[in-house]
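**Q** Quick one: sequence and predicted model below, then my questions.
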Amino acid sequence: MALFRVLGPLRVGPDARNGQLSRPSERALLGGLLFHANRFVSKTRLAEFIWTIPPSSADANIRTYAAFLRRSLDDVAPGLSERLETRRGAGGAYRLGVGDDELDAAVFGAVADEGRARLAAGDPRGAVTRLRRALSIWTGPAGEDLPDTAPVRAFTTDLEDRRTRAREDLAEALVALGDPAAAVADLQLLASGNPLRERPVQLLMHALYVDGEAAEAVAAYHRHRRTLRDETGCDPSPRLQASYVRMLRHTPT
């Protein structure tokens, strides 16, 4: 079970419902360390995680936050603070030692990759099992209680994109198993939440078609086409257009 959690509210400890650090600055520091797990992170870089515009006292403040964090880590498990290392000189830096199975984002990535590999190997049943397990690790938007700074947004956006890909893979695996109806609702959410993203639209069209909802599949294509034209002035990709034509000719792949 993960010891550090960023796929939702930041938590420390084996219980995903508890383990919140009370100080926002302490959470921001831990988030910056977890996003760079097992690597030294300069105080300058950590300051960018904590503040949009770092104050002149940032260096001293980070030292204080690190002291608070060490106490909080020991509250979770005596001796856990020893994982937080300090490097002196050249501005100073910190590193947090984290095992591969101790960070929920790392566990999610490994299991989701297994699911994608199973899907590519023609084993949709194995893919569904692994992808559902991977997605169950999430408890909310990535880093939802971390500050809205540029580095935090960059890391959380990447994590959310990987979550979206896993949801798409799961939908594809469910359709391959002959259960398109189980995929439609989530694909509709993905398509509406990512209006310029092509893959959920293509998967949704296919799932609807094989589920006997050809008219809805056609409507999904035209919604996406209108959105693309309104937002970008472009048409759907040749690949998606070809899928649409095959669907109209009743020869989908």
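**A** Thanks, I have the structure now. Numbering: from 1, shown residues only.

**Q** CA atoms for contacts and neighbours, from now on please.
**A** OK.

**Q** Surely I62 forms part of a helix?
**A** Yes: under DSSP: H, G, I helix; E, B strand; the rest coil, I62 sits within a helix.

**Q** Make sure it is actually in contact with T44.
**A** No: in this structure I62 lies outside contact range of T44 using Cα atoms under 8 Å: 9.7 Å.

**Q** So between those two, which is more surrounded?
**A** I62 (19 against 15; other Cα atoms under 10 Å).

**Q** Provide a list of residues in contact with the more buried one.
**A** By Cα atoms under 8 Å, 6 or more residues apart in numbering, the contact list for I62 reads 29, 43, 47.

**Q** List just the nearest of these to L190.
**A** L29 (31.8 Å; Cα to Cα).

**Q** Show the contacting residues for that closest one.
**A** Here L29 is in contact with 46, 49-50, 62, 65-66 (Cα under 8 Å, 6+ apart).

**Q** would you turn these into CSV with secondary structure?
**A** Formatted as CSV, those follow (three-state DSSP):
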residue, secondary structure
L46, helix
F49, helix
I50, helix
I62, helix
Y65, helix
A66, helix
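
**Q** farthest pair in those?
**A** Most distant of those, by Cα to Cα, are F49 and A66, 13.9 Å apart.

**Q** Comparing those two, which residue is more hemmed in?
**A** Set side by side, F49 and A66 show more neighbours around F49, with 26 against 21, by other Cα under 10 Å.

**Q** which residues sit in contact with that one?
**A** The neighbourhood of F49, defined by Cα under 8 Å, 6+ apart, consists of 28-29, 32, 147, 149-152.

**Q** try this one side by side with the last:
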Amino acid sequence: MLRFSVLGPLQIRTDAGPADVPGDLQRILVQTLLVCEGRPVSGESLAEEMWGEALPDNQANALQAHISRLRRRLRALEPDRPVSRVTMHPAGYRLGLGEGELDAAEFVRAVRLAESAGPRDAERTARLLGDALALWRGPVFGGFPGGTLCQLAGARYEEHRMRAMELRFDAELRLGRPAAVLAELADAHANHPLRERFCEQLMIALYRSGRQADALDVFHRMRRRLDEELGIQPSPALRRVENAILSHDPALTGDRLLQPA
């Protein structure tokens, strides 16, 4: 079985170790087929991803040459496979994927499982998402996004990563472990300073760690940033956390303020 990784630099892993995908055009071709997760991609879409506006004179032949090259490469990596992974359909080309073979698909599946879990499953959720987030080895495609289809997929996977982080932080806070995520929360807030949910969670973690003044300072800096950069005021959810800290609301030690508004 091959395992494909796009949550970081593109990588194909075999039982013998990682295998290279040589050449920028081959990498874009593989990435595009992978992010469609088993759905066919039209030849026109593949050509636009690979060449953009600089399409070759005979794009159909050029694309077919790259498809043939990819088929040979994949067959060499799994010679016992009875049929080619890359097949042609009326709707375009398709790269066959089995369960567990694409890291991004496994990651999204874990996030959806976590979203459907209840507060009583906090321990399992924290463990599930910790393992899922460990699949990330860097920016999607290693910062080599390709064309529009790959860029949209990269943005989708990145949003799922933010959601996974939020859910994991909530789970750890429910379990009464603010110190376990405090440093990660500070990094998440610094790297995504306009994402209010990270700010809320950081304030709660600081408060639960006995750092009320620091928690309020985080809120004041967030309020200034929202005003200066977006011309808006903090959301009602963020203001509720501030008010709860000021009044030492018992809700800060429960689940209510961990529920997104």
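**A** Thanks, I have the structure now. Please read all numbers here as calculations on a predicted model, not as lab measurements.

**Q** Now, of the contacts of F49 of structure 1, which are buried?
**A** Buried members of the contacts of F49 of structure 1, scored by 16 or more other Cα atoms under 10 Å, are 28-29, 32, 147, 151-152.

**Q** So which of those residues is the closest to L7 of structure 1?
**A** Nearest to L7 of structure 1 out of those is V152 (Cα to Cα; 12.7 Å).

**Q** Quick check: the closest one vs S25 of structure 1, distance?
**A** Plainly put, V152 of structure 1 is 13 Å away from S25 of structure 1 if you go by Cα to Cα, to the nearest Å.

**Q** The stretch 101-250 of structure 1: helices as residue ranges?
**A** Listed in chain order, the helices of the stretch 101-250 of structure 1 (DSSP state H, counting those that start in this stretch) span 104-120, 124-136, 150-176, 181-193, 198-210, 214-232, 238-248.

**Q** which residues in structure 2 does the shortest one align to?
**A** With the alignment judged by TM-score structural alignment, the segment of structure 2 matched to helix 238-248 of structure 1 spans residues 236-246.

**Q** With the longest one instead?
**A** Following TM-score structural alignment, the partner segment of helix 150-176 of structure 1 in structure 2 covers residues 148-174.

**Q** Give me the mean distance between the matching stretch and structure 1.
**A** Superposing on structure 1 and averaging over aligned pairs (mean Cα distance after the TM-score superposition for structure 1), stretch 148-174 of structure 2 comes out at 1.2 Å.

**Q** Mind listing what's buried along that stretch?
**A** Buried positions in stretch 148-174 of structure 2, judged by neighbour count with 16+ other Cα under 10 Å: 149-151, 153-154, 157, 160-174.

**Q** now swap in stretch 218-227 of structure 2 and tell me
**A** 218-219, 222-223, 225-226.

**Q** Same question for stretch 43-63 of structure 2.
**A** Counting neighbours by 16+ other Cα under 10 Å, stretch 43-63 of structure 2 gives 43, 46-51, 63 as buried.

**Q** end to end, how far does that stretch reach?
**A** Using Cα to Cα, one end of stretch 43-63 of structure 2 lies 8 Å from the other.

**Q** ok, now stretch 183-202 of structure 2?
**A** One end of stretch 183-202 of structure 2 sits 9 Å from the other (Cα to Cα).

**Q** residues contacting R75 of structure 2?
**A** So R75 of structure 2 contacts 81, 84 (Cα under 8 Å, 6+ apart).

**Q** If we use 10 Å, what do you get?
**A** By Cα atoms under 10 Å, 6 or more residues apart in numbering, the contact set of R75 of structure 2 is 69, 81-86.

**Q** Within the helices and strands, which one has it?
**A** Under the criterion of DSSP states H and E, R75 of structure 2 resides in helix 59-77.

**Q** again with A54 of structure 2
**A** Secondary structure assignment for A54 of structure 2, by DSSP H and E: no helix or strand.

**Q** coming back round to it: ok, average deviation of the match of helix 238-248 of structure 1 from structure 1?
**A** Averaged out, stretch 236-246 of structure 2 is 1.2 Å away (mean Cα distance after the TM-score superposition for structure 1).

**Q** circling back: shared neighbours of V152 and S25 of structure 1, which are they?
**A** Taking Cα under 10 Å, 6+ apart as the criterion, V152 of structure 1 and S25 both touch 31, 49-50, 146.

**Q** Take those and write them to TSV, including distance to G97 of structure 1.
**A** TSV is the format used below for the shared contacts of V152 and S25 of structure 1 (distance: Cα to Cα, whole Å):
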residue	distance to G97 of structure 1
G31	13
F49	19
I50	20
L146	20
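
**Q** which position in structure 1 aligns with G138 of structure 2?
**A** Alignment note (TM-score structural alignment): G138 of structure 2 maps to G140 of structure 1.

**Q** Verify the stated contact: that match with A16.
**A** No: the pair formed by G140 of structure 1 and A16 falls short of the contact definition of Cα atoms under 10 Å, at 11.0 Å.

**Q** Which of these two has more residues huddled nearby?
**A** A16 (20 against 12).

**Q** What are the neighbouring residues in contact with that one?
**A** 1-5, 8-10, 137-139.

**Q** neighbour-wise, which of those leads?
**A** That'd be R5 among the contacts of A16 of structure 1, by other Cα under 10 Å, with 28 neighbours.

**Q** And L189 of structure 1, how far from E160 of structure 1?
**A** Taking Cα to Cα, one finds L189 of structure 1 at 14 Å from E160 of structure 1.

**Q** Over to D104 of structure 1?
**A** For D104 of structure 1 relative to E160 of structure 1 (Cα to Cα), the value is 13 Å.

**Q** what sits in contact with each of those two?
**A** L7.

**Q** Now tabulate the contacts of F49 of structure 1 in JSON lines and tack on distance to C234 of structure 1.
**A** As requested, the contacts of F49 of structure 1 are exported to JSON lines (distance: Cα to Cα, whole Å):
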{"residue": "A28", "distance to C234 of structure 1": "40"}
{"residue": "L29", "distance to C234 of structure 1": "42"}
{"residue": "G32", "distance to C234 of structure 1": "38"}
{"residue": "P147", "distance to C234 of structure 1": "35"}
{"residue": "T149", "distance to C234 of structure 1": "32"}
{"residue": "A150", "distance to C234 of structure 1": "29"}
{"residue": "P151", "distance to C234 of structure 1": "31"}
{"residue": "V152", "distance to C234 of structure 1": "31"}
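
**Q** which among those gets closest to L131 of structure 1?
**A** The closest of the contacts of F49 of structure 1 to L131 of structure 1 turns out to be V152 (Cα to Cα; 25.3 Å).
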